[in-house]
Every structure is written in C-alpha cells, then in structure tokens.
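**Q** give me a model of this one.
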Amino acid sequence: MNACTMEPDRIERLARRNAAIRMGWYIHAVVYITVNLFLALLSAMSGRHWAVFPAFGWGIGLAVHGAVVFMLTGGGGLLERLVAQERRRLAARRDPW
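**A** Next up, the predicted model:
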C-alpha cells in the first residue's frame, strides 16, 4: 500500500510509530551521554583514561542505531512535533487526484 491510498487513520498510526522510533534514538543518546560522562569522571578519578573504550564501542552502536532510524523515518524533534511532522509528510505523499 502506498501513501496515495492511505487512509487518515493509517497515516496517523504510521506517524506515531515513526515518531516513537525517533524518540527511542533520542533516549538512547541521552543515556549514552549520561553514562559516559559518569564513566569519564570515574576514569579521571582513577588516573587512567579507560572510559574511551566503552564510549567508543557504545558510540558505534549509537551511530548505527541513528543511521537506521533516520534513514527509515527522516529527522526529528520531540514526540508530538515528530508526530505532526510525520502526519504532514505522509499526507503530502497522498495523490491529490
């Protein structure tokens, strides 16, 4: 089914799903930053710089997650703004004829 034949309810469901997927990436990024700042603090207090290793490994995972999310859904903001954006994007793809 393409967007030309989508019903408004289907567009709404897809918009909410895509917005939730993007919001999941934002949550992942906030947790990544928070945990790695804490690890960097512990690393600095211990006098060794071991925190770069988990940050680098997890950063690769975050980057892959982001690439998949933004290639599938296209951009982002807060959940309601994302839903509105998805709704507009999907509605615009509908065939006016």
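
**Q** from now on I want contacts and neighbour counts done on CA atoms only, so please keep to that.
**A** Fine.

**Q** biggest helix in the protein, by residue count?
**A** For the chain, the helix that runs over the most residues, judged by DSSP state H, is helix 8-46.

**Q** in that one, what counts as buried?
**A** 11-12, 14-23, 25-26, 29, 36, 39-40, 43 (16 or more other CA atoms under 10 Å).

**Q** could you also give me the structure for this next sequence, so I can compare it with the first?
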Amino acid sequence: MDLRQRAEKRVDAKIEFQENLFKYLIVNVIIAIICLLFLQSFWLLFLVMIFWGFDVLDKFFKAYSIKDYREEMIEKEISKMGE
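**A** Now for the predicted structure:
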C-alpha cells in the first residue's frame, strides 16, 4: 500500500469517527429532552449511550490508534535528524 492510500484510509477513519460522534451527541441530546419531558426517567438514554458509545469508542481507537501516532512521531524524528 502506497503512502497516499494509507493517508486516505486514515483520513476516512477520522472523518467517520467525527461524523459518528456528532450524530451520537445530537441523538443523545434529543433523547435526553424526550426522557426529561415525557418519561421522567433516563433508562432509555443510558441504554443508547452505553451501546452506541461502544461503537463510538471503537471508531475512535481505529481513527486515532497509538500505532499511527507512533509512526508520525518516528517520521518527525527522522525528518529532524535529516536536517
């Protein structure tokens, strides 16, 4: 896999995480308002937060993995040493 394809894959994963996080926040705010106004309890909100939250965390770790961060640090060090 060449450098451009790797970069595209990482960018796509980051965009997917950010979109999923935005949707997660919007939906949870709406459910919280519904729970507060109509249900008088938050069990539905907690269920959505827990199960969808696992998916958000999974996408976060795929997008911002330690391995990628390590690779970026190595590349920066190599470029510094070459100068």
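
**Q** tm score of chain vs chain?
**A** A TM-score of 0.68 describes the superposed chains when it is computed by TM-score structural alignment, normalised by the length of structure 2; 72 aligned residues with a CA RMSD of 2.6 Å.

**Q** related to what we said a few turns ago, what packs against the longest helix of structure 1?
**A** For helix 8-46 of structure 1, the packing partners by 3 or more CA pairs under 8 Å, 6 or more residues apart in numbering; DSSP states H and E come out as helix 52-73, helix 79-92.

**Q** of those helices, which stretch is the most buried?
**A** When the helices and strands packed on helix 8-46 of structure 1 are scored by mean count of other CA atoms under 10 Å, the highest mean neighbour count falls to helix 79-92 (a mean of 18).

**Q** distance to Met1 of structure 1 added to the helices and strands packed on helix 8-46 of structure 1, as a markdown table?
**A** Formatted as a markdown table, those follow (distance: least, CA to CA, whole Å):
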| stretch | distance to Met1 of structure 1 |
| --- | --- |
| helix 52-73 | 17 |
| helix 79-92 | 12 |
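
**Q** list the contacts for the residue sitting furthest away from the middle of structure 1?
**A** In structure 1, the residue that sits farthest from the middle, by CA atoms, centre = their mean, is Gly47; the gap is 34.6 Å. Going by CA atoms under 8 Å, 6 or more residues apart in numbering, Gly47 of structure 1 touches no other residue.
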